[in-house]
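Student: need a 3D model of the sequence below.
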Amino acid sequence: MAEQKPRTSPPPAGPWYARLATTAGRPAVLAATLIMSMPGEYHVAKYAGWSDPWAYGMPFSLSAYAGIAAVVAATRPKGARGRWSATLGAGFAIVLALAAQVVAHLVETGHMDHNQPWLIAVTSMVPPAVLAHLLHLAATPTPVVAPSTSVDTTPVAPVVERVEQAPVPPMPVKAPAVAPAEEVRPALEAAEEQRPKRPAYRDPRCAIVRPLYDGGTRPTTSQMREALRPQYGKVSDSTLRGVIREEIEEWEPDLADLPPAIGRTA
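Tutor: Next up, the predicted model:
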């Protein structure tokens, strides 16, 4: 088994005032530097010819540009597309902010004349250059980095115990669910021979009334009428007794000797 590396414990946290200065001091310093830088950048915009309130856009454009470029440069992995451009833009934004402060203070103290063509030209190019580079960073896709699954310890192969399994007995051969056709055919032929043969009636309504005789009684007129009503509607008594019953009993004369149904009108 490979020897595992000892885990190092994290460094102990500092005192509470040190942690407070680290957490609360960063945003405080950031806000203070932004506030102190705004007048110089505002005055440089005024020297270049911008009037109020447009001159106030110079501090915000430089500050936002520097922050966005720094974040993009810090979050994109090494060698990713757009990281070098973001790093260059962050450095360029810092140079612009420093130059704006220096120029503004030199002009305010009388060491420099603000009415110079190169100063006006360079300052006028700042907003479109910042916008173009921010659009370039926004159009550059951010690579998706898969989480690392590497560990410090050397992987150890798991120990697999071999388990002896009892032999599985062979499955019994099941009988076929359906009998062969040679065995089924005689049974079907016997059933067909035992089935009563129905004559070919001239009137198809006789085939509906004929099963009423299977109860051992001769059906009444009302019984025949109810049996034919769903398919043929109302049938007259003369047709029931003189046509349908007569044809059925003509084919099977022994049906006329059956007793009539009790409680019914013949």
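
Student: contacts, neighbours, all on C-alpha from now
Tutor: Noted.

Student: list the buried residues of whichever strand or helix holds I35.
Tutor: Secondary structure assignment for I35, by DSSP states H and E: helix 16-47. Buried residues in helix 16-47, counted by 16 or more other Cα atoms under 10 Å: 37-47.

Student: out of those, flag the one nearest to I208.
Tutor: For the buried residues of helix 16-47, the residue nearest I208 by Cα to Cα is M38; the value is 106.1 Å.

Student: can I assume that closest one is in contact with P59?
Tutor: Yes - with contact defined as Cα atoms under 8 Å, M38 counts as touching P59 (5.1 Å).

Student: contacts only, for the nearest residue to P39 once chain neighbours are set aside.
Tutor: Nearest residue to P39, sequence neighbours excluded (Cα to Cα, 6 or more residues apart in numbering): P59, at 8.0 Å. Contacts for P59 (Cα atoms under 8 Å, 6 or more residues apart in numbering) come out as 37-39, 41-42.

Student: same list (those) but as a markdown table, adding distance to A100.
Tutor: Shown next, in a markdown table, are the contacts of P59 (distance: Cα to Cα, whole Å):
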| residue | distance to A100 |
| --- | --- |
| S37 | 9 |
| M38 | 10 |
| P39 | 10 |
| E41 | 5 |
| Y42 | 9 |
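
Student: so is the most centrally placed residue in the chain in a helix, a strand, or just coil?
Tutor: Against the mean C-alpha coordinate of the chain, by Cα atoms, centre = their mean, the closest residue is V144 at 21.0 Å. Look at V144: counting by DSSP: H, G, I helix; E, B strand; the rest coil, its state is coil.

Student: ok, now how distant is the residue nearest to L119 when sequence neighbours are not counted from L34?
Tutor: Distance criterion Cα to Cα, 6+ apart; nearest residue to L119, sequence neighbours excluded, is A48 at 7.2 Å. According to Cα to Cα, to the nearest Å, A48 stands 21 Å off from L34.

Student: and for V95?
Tutor: 15 Å.

Student: ok, back up a step: tell me, how many residues neighbour the residue nearest to L119?
Tutor: The tally of other residues near A48 (other Cα atoms under 10 Å) stands at 20.

Student: please provide the structure for the following sequence as well, for comparison with the first:
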Amino acid sequence: MAELHPSAPIATYDTPTPRWVSLLTDIGRPVVAAWVMIMCAPGEHHLGKLAGWNDTLAWGMAGVLAAYAGIAAAVASKRPKGAPGKTSAVLGAWLSLATAMSAQPISHMFVTGHWTAEPRPPVWLVVAVSCIPPLVLGHLLHLAATPVRVTSVALPTATETTPVTPPAPAQTPQPRVLPTAAWTQAVPVGVRLLPIVARAAEPTPVTPPAGQPIKYSDPRCAAIRPLYDNGLRPGTKAIRLAIVAAGFDDPSDGVIRGQLRPEVERHEPHLALLPPAPVAIGA
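Tutor: Below is the predicted model of the structure:
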């Protein structure tokens, strides 16, 4: 007779992202962004000419909208939730996207003959397009002048004595046997159902007492921790360079963002509140 064996401990697999997927993502995003700006530039240039700028200055309309969208989106994604300027940056990102989207159909309506600019373009179009550059500049200056709130964590000085409390002994969780009565009717004839033992939840890592080094489950975390000493939260590329420099294999972006950096910040939660380090474009 066939038997259903008791379930073995549930295995968790860390499936790293293939290198070619990371390269395609890193290269594909700037390529798509460049092509989008190239496709939108003629329509924005056309609106600039309709508003009264000459042929040369009208190309600045495409640059203004592209820079506005990129800067607002970058600030909105980098600022932590609740930080000053976060809401304004999100609204600016949506506003820049709406402006870039509306510029294309309006320009195409004039180009395809559905609307006509003869003998002169509408007053509302001239006023609206003329107000875009100063409004964009004002909002970007507002985002640049808004400080980022950093939560400071007080650390004990060398003269202070912190009492060391030994950690409580970890209790070994007992396996829980699931009831099998509800499954007997669904089992085919000739198959004997055995109890299924559910895997107990893994215990939460315990922060070591003050004065003792942190023991990471992954040795690569020890190579990442010094990157926080400059007061900034390191990015994926900086973490990868530190891991490779320490002699480990090149990890994927998913392992860095989903496993290694969270473990470091789980032991020291204040590290997650640090402002993000600037992205090194040259890297």
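
Student: nearest spatial neighbour of the aligned partner of I94 of the first structure in the second structure, chain-adjacent residues omitted?
Tutor: The alignment partner of I94 of the first structure in the second structure, by TM-score structural alignment, is L97. Closest residue in space to L97 of the second structure, ignoring its immediate chain neighbours: A69 at 6.4 Å, by Cα to Cα, 6+ apart.

Student: mind telling me what the one you found corresponds to in the first structure?
Tutor: A69 of the second structure maps onto A66 in the first structure, by TM-score structural alignment.

Student: please verify my assumption that its match contacts V95.
Tutor: No - checked against Cα under 8 Å, the pair A66 of the first structure and V95 is beyond contact range at 9.8 Å.

Student: when the two are compared, which one has more neighbours?
Tutor: Counting neighbours by other Cα under 10 Å for A66 of the first structure and for V95 shows that A66 has the greater number, 23 against 13.

Student: ok, the residue nearest to L119 of the first structure to A129 of the first structure distance?
Tutor: 16 Å.

Student: and if you look at P6 of the first structure?
Tutor: Taking Cα to Cα, one finds P6 of the first structure at 52 Å from A129 of the first structure.

Student: what about the residue mapped onto S85 of the first structure from the second structure, neighbour count?
Tutor: Superposed on the second structure with TM-score structural alignment, S85 of the first structure falls opposite S88. By other Cα under 10 Å, 16 other residues sit near S88 of the second structure.

Student: tell me the secondary structure at S88 of the second structure.
Tutor: State at S88 of the second structure, reduced to three classes by three-state DSSP: helix.

Student: where in the first structure does the one helix or strand A128 of the second structure maps to fall?
Tutor: A128 of the second structure belongs to helix 123-145 when assigned by DSSP H and E. Using TM-score structural alignment, the residues of the first structure aligned to helix 123-145 of the second structure are 117-139.

Student: contact partners for the closest residue to P147 of the second structure other than its chain neighbours?
Tutor: Sequence neighbours aside, P84 is the residue nearest to P147 of the second structure in space, at 6.6 Å (criterion: Cα to Cα, 6+ apart). Listed by Cα under 8 Å, 6+ apart, the contact set of P84 of the second structure reads 146-149.

Student: tell me the buried residues within those residues.
Tutor: For these, a neighbour count by 16+ other Cα under 10 Å gives the buried set as V148.

Student: the contacts of P84 of the second structure into CSV, with extra columns for distance to T25 of the second structure?
Tutor: Listed next are the contacts of P84 of the second structure as CSV, based on distance: Cα to Cα, whole Å:
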residue, distance to T25 of the second structure
T146, 31
P147, 31
V148, 29
R149, 31
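
Student: out of the contacts of P84 of the second structure, who's nearest L57 of the second structure?
Tutor: T146 (30.1 Å).

Student: quick check, the closest one in contact with G85.
Tutor: Yes - the pair T146 of the second structure / G85 is scored as a contact, 5.9 Å apart, by Cα under 8 Å.

Student: what about D14 of the second structure, neighbour count?
Tutor: Count around D14 of the second structure with other Cα under 10 Å applied: 9.

Student: for my notes, confirm it occurs in a helix.
Tutor: No - applying three-state DSSP, one finds D14 of the second structure to be coil, outside a helix.

Student: distance-wise, check it relative to G254 of the second structure.
Tutor: 9 Å.

Student: what of A210 of the second structure?
Tutor: Separation of A210 of the second structure from G254 of the second structure (Cα to Cα) stands at 31 Å.

Student: before we move on, what about G85 of the second structure?
Tutor: G85 of the second structure is 29 Å from G254 of the second structure, where distance means Cα to Cα.

Student: quick one, which of these two is more surrounded?
Tutor: G85 (22 against 16).

Student: surely the more buried one touches A144?
Tutor: No - in this structure, G85 of the second structure is not within contact of A144 by Cα under 8 Å, at 9.1 Å.

Student: against which helices or strands is the helix or strand harbouring R225 of the first structure packed?
Tutor: Using DSSP H and E, R225 of the first structure sits in helix 221-232. Applying 3 or more Cα pairs under 8 Å, 6 or more residues apart in numbering; DSSP states H and E, we find helix 221-232 of the first structure packed against helix 206-209.
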